[in-house]
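Enquirer: Sequence first, predicted model second:
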Amino acid sequence: MTEPQTQPIYAIIPAAGVGSRMQADKPKQYLQLHGKTILEHTVEKLLAHPAVSRVIVAISEHDPYFPTLSLSSNPDVIRVKGGKERADSVLSALSFLSSEAEENSWVMVHDAARPCVMGADIDKLIAELKGHPVGGILAAPVRDTMKRGDSSHHITETVDRACLWHALTPQMFPVTLLYNALSQALAAGASITDEASAVEWLGLTPKLVAGRSDNLKVTQPEDLALAEFYLSRELNNKEQ
């Protein structure tokens, strides 16, 4: 197996969603933070990493916002047609890569609305997957008490958090393995919520790589202020 350090790594950003929970007038990836859209921050974070060769962004067919961004003309940013669900968008990007990428290439998939990912976490993900036969994901151990509820929102159980993790992104796997996993899982009607769940569906066990908990996904309106704070802190640290 070719290890992820021996050749460039590709990155996929599924960005065809509408982000209805943000209650905004446009998809959340196009909301502004520090004078740039969330998507621009996210793409720039990935392209800034020396191991990342190109970024493939899966955009809905009639998206009016992406063409207005300067990154749309960046030769290292490739646009492909996104799908109805996240998995469909990732599979579309993988279809492109299957004909373009070198044999045994690796790919990391990162949420469009995670603009606060740190380069050090990407370094750690790549380093810890060296020699791993499957791939893995950034994740954060659960720190809060976990409750299971019923349909009427009453507690039915306190869940042991000892081995529970919050799945983050990037999630990184060999291109061919992830393409096969997603294709087969979707064809079988499996419920796929992230790339790791498709690989798990094949009976494989991705590695959990501990990442920073401030690598948040902007989902609710209050997340926007928190992401802005994290990005401000990062910018201030760079200026010092």
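Expert: Perfect, I can see it now.

Enquirer: going forward, measure contacts between C-alpha atoms and count neighbours the same way
Expert: Will do.

Enquirer: And what about Val218, helix, strand or coil?
Expert: Put simply, Val218 is coil when judged by DSSP: H, G, I helix; E, B strand; the rest coil.

Enquirer: where does it sit relative to Leu182, distance-wise?
Expert: Going from Val218 to Leu182 by C-alpha to C-alpha, to the nearest Å gives 25 Å.

Enquirer: and if you look at Glu40?
Expert: Distance from Glu40 to Leu182, counting by C-alpha to C-alpha: 27 Å.

Enquirer: Looking at those two now, which is surrounded by more residues?
Expert: Using other C-alpha atoms under 10 Å, the more surrounded residue of Glu40 and Leu182 is Leu182, with 26 against 22.

Enquirer: quick one: contacts for that one?
Expert: Applying C-alpha atoms under 8 Å, 6 or more residues apart in numbering to Leu182 gives the contacts Ala87, Leu91, Glu195, Ala198, Val199.

Enquirer: Out of those residues, who's the most crowded?
Expert: Within the contacts of Leu182, neighbour counts (other C-alpha under 10 Å) peak at Glu195, which reaches 28 neighbours.

Enquirer: picking that back up, output the contacts of Leu182 as TSV; include the columns secondary structure.
Expert: Below are the contacts of Leu182 laid out as TSV (three-state DSSP):
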residue	secondary structure
Ala87	helix
Leu91	helix
Glu195	helix
Ala198	helix
Val199	helix
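
Enquirer: can you list those residues in TSV and add distance to Ser73?
Expert: Listed next are these as TSV, based on distance: C-alpha to C-alpha, whole Å:
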residue	distance to Ser73
Ala87	25
Leu91	23
Glu195	28
Ala198	32
Val199	33
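
Enquirer: Use this one as the comparison:
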Amino acid sequence: MSKFLALIPAAGSGSRMGNDVPKQYLPLSGKPMIYHTINTLCRNPSIADVLIVLAPRDSEWDKYDWSEFSGKLRVFKCGGDTRAASVLNGLTAAQHALGISPEDWILVHDAARPCLSRSQLDKLIDELADDAVGGLLAVPVADTLKRSNQENRVACTEPREHLWQAQTPQMFRYGLLAQALQNAANTQITDDASAVEAIGLRPKLVASDSYNFKVTYPNDLALAELILQQRNSQ
């Protein structure tokens, strides 16, 4: 049977947060932000291993105790200059270390989406486990979208019908994802699904919700804190 493995690319600096510490290590509910992402993935019984891809000179990871996840956690200091390069480098390193099959599923998830819930993760796995391509969590766009000109004035209003906001995890089989990322090595893709689309396939959109947002700016941390506090109190 195919295995399910999660991969977290965590080699970035998160410069938009305006902090010297890489974004994934900023404190959130008494833990580094990446802890909450790892916790959700490691505690899912379907996931066999959680692969962490760090920058080669990462100096923060070893400051924390990760022993509670030792049964599933695999760390690779092979991050690249881009997110796509980090994912591909991590896949290659993990294949050598763990003997991943081309048919095994890889769930790529952002370190900066700490509010992924157990139910969202279960839904993604359940809906895609038998899918021929794979897919991603996403949310239908609700806001009116404006395209600007060079002077930051409205050039036009974009129709939002059939538009979705992509989230993670994005789930594809190892062989397919590795091939897609290799083919996209010299292009400006922003997520794994874009690489899969570029080879002519159509990933499935699995409806999620706005709680699974990406922490990008300082104010996002406060919102993530509230969500996690509320969830932990239930």
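Expert: Right, received. Where do you want to start? Bear in mind the structure is a predicted one, so any value in this text is a computation, not a measurement.

Enquirer: tm score of chain vs chain?
Expert: TM-score of the superposed chains, computed with TM-score structural alignment, normalised by the length of the second structure, equals 0.95; 230 aligned residues with a C-alpha RMSD of 1.3 Å.

Enquirer: How about Leu164 of the first structure: what's its closest non-neighbour residue?
Expert: Counting by C-alpha to C-alpha, 6 or more residues apart in numbering, Leu164 of the first structure lies nearest to Val142, which is 5.6 Å off, once chain neighbours are set aside.

Enquirer: Aligned counterpart of that neighbour in the second structure, please.
Expert: Under the alignment (TM-score structural alignment), Val142 of the first structure maps onto Val141 of the second structure.

Enquirer: Touching, its match and Leu163? I think so.
Expert: Yes - using C-alpha atoms under 8 Å, Val141 of the second structure is in contact with Leu163, at 5.6 Å.

Enquirer: Need the counterpart of Leu26 of the second structure in the first structure.
Expert: When the first structure is aligned by TM-score structural alignment, Leu26 of the second structure is paired with Leu31.

Enquirer: I'd assumed Thr37 was in contact with that match.
Expert: Yes - using C-alpha under 8 Å, Leu31 of the first structure makes contact with Thr37 at a distance of 5.2 Å.

Enquirer: Which secondary structure state does Ala185 of the first structure sit in?
Expert: Following three-state DSSP, Ala185 of the first structure is assigned to helix.

Enquirer: which residue ranges form the helices in the second structure?
Expert: Using DSSP state H, the helices found in the second structure span residues 33-42, 83-98, 118-128, 174-183, 192-198, 218-233.

Enquirer: Looking at the ones you listed, which is nearest to Gln150 of the second structure?
Expert: For the helices of the second structure, the distance to Gln150 of the second structure is smallest for helix 192-198, at 26.1 Å, taking C-alpha to C-alpha.

Enquirer: After alignment, which residue of the second structure pairs with Asn236 of the first structure?
Expert: Match for Asn236 of the first structure (TM-score structural alignment): Ser233.

Enquirer: Quick check: its match vs Leu226 of the second structure, distance?
Expert: Distance of Ser233 of the second structure to Leu226 of the second structure, computed by C-alpha to C-alpha: 11 Å.

Enquirer: More neighbours: which of these two?
Expert: Comparing Ser233 of the second structure with Leu226 by neighbour count (other C-alpha under 10 Å), the higher total belongs to Leu226, at 13 against 6.

Enquirer: with the contacts of Leu182 of the first structure in mind, which one is nearest to Ile12 of the first structure?
Expert: Distances from Ile12 of the first structure to the contacts of Leu182 of the first structure, taken by C-alpha to C-alpha, are shortest for Leu91, at 9.8 Å.

Enquirer: What residue in the second structure is paired with the closest one?
Expert: Matched by TM-score structural alignment, Leu91 of the first structure corresponds to Leu88 in the second structure.
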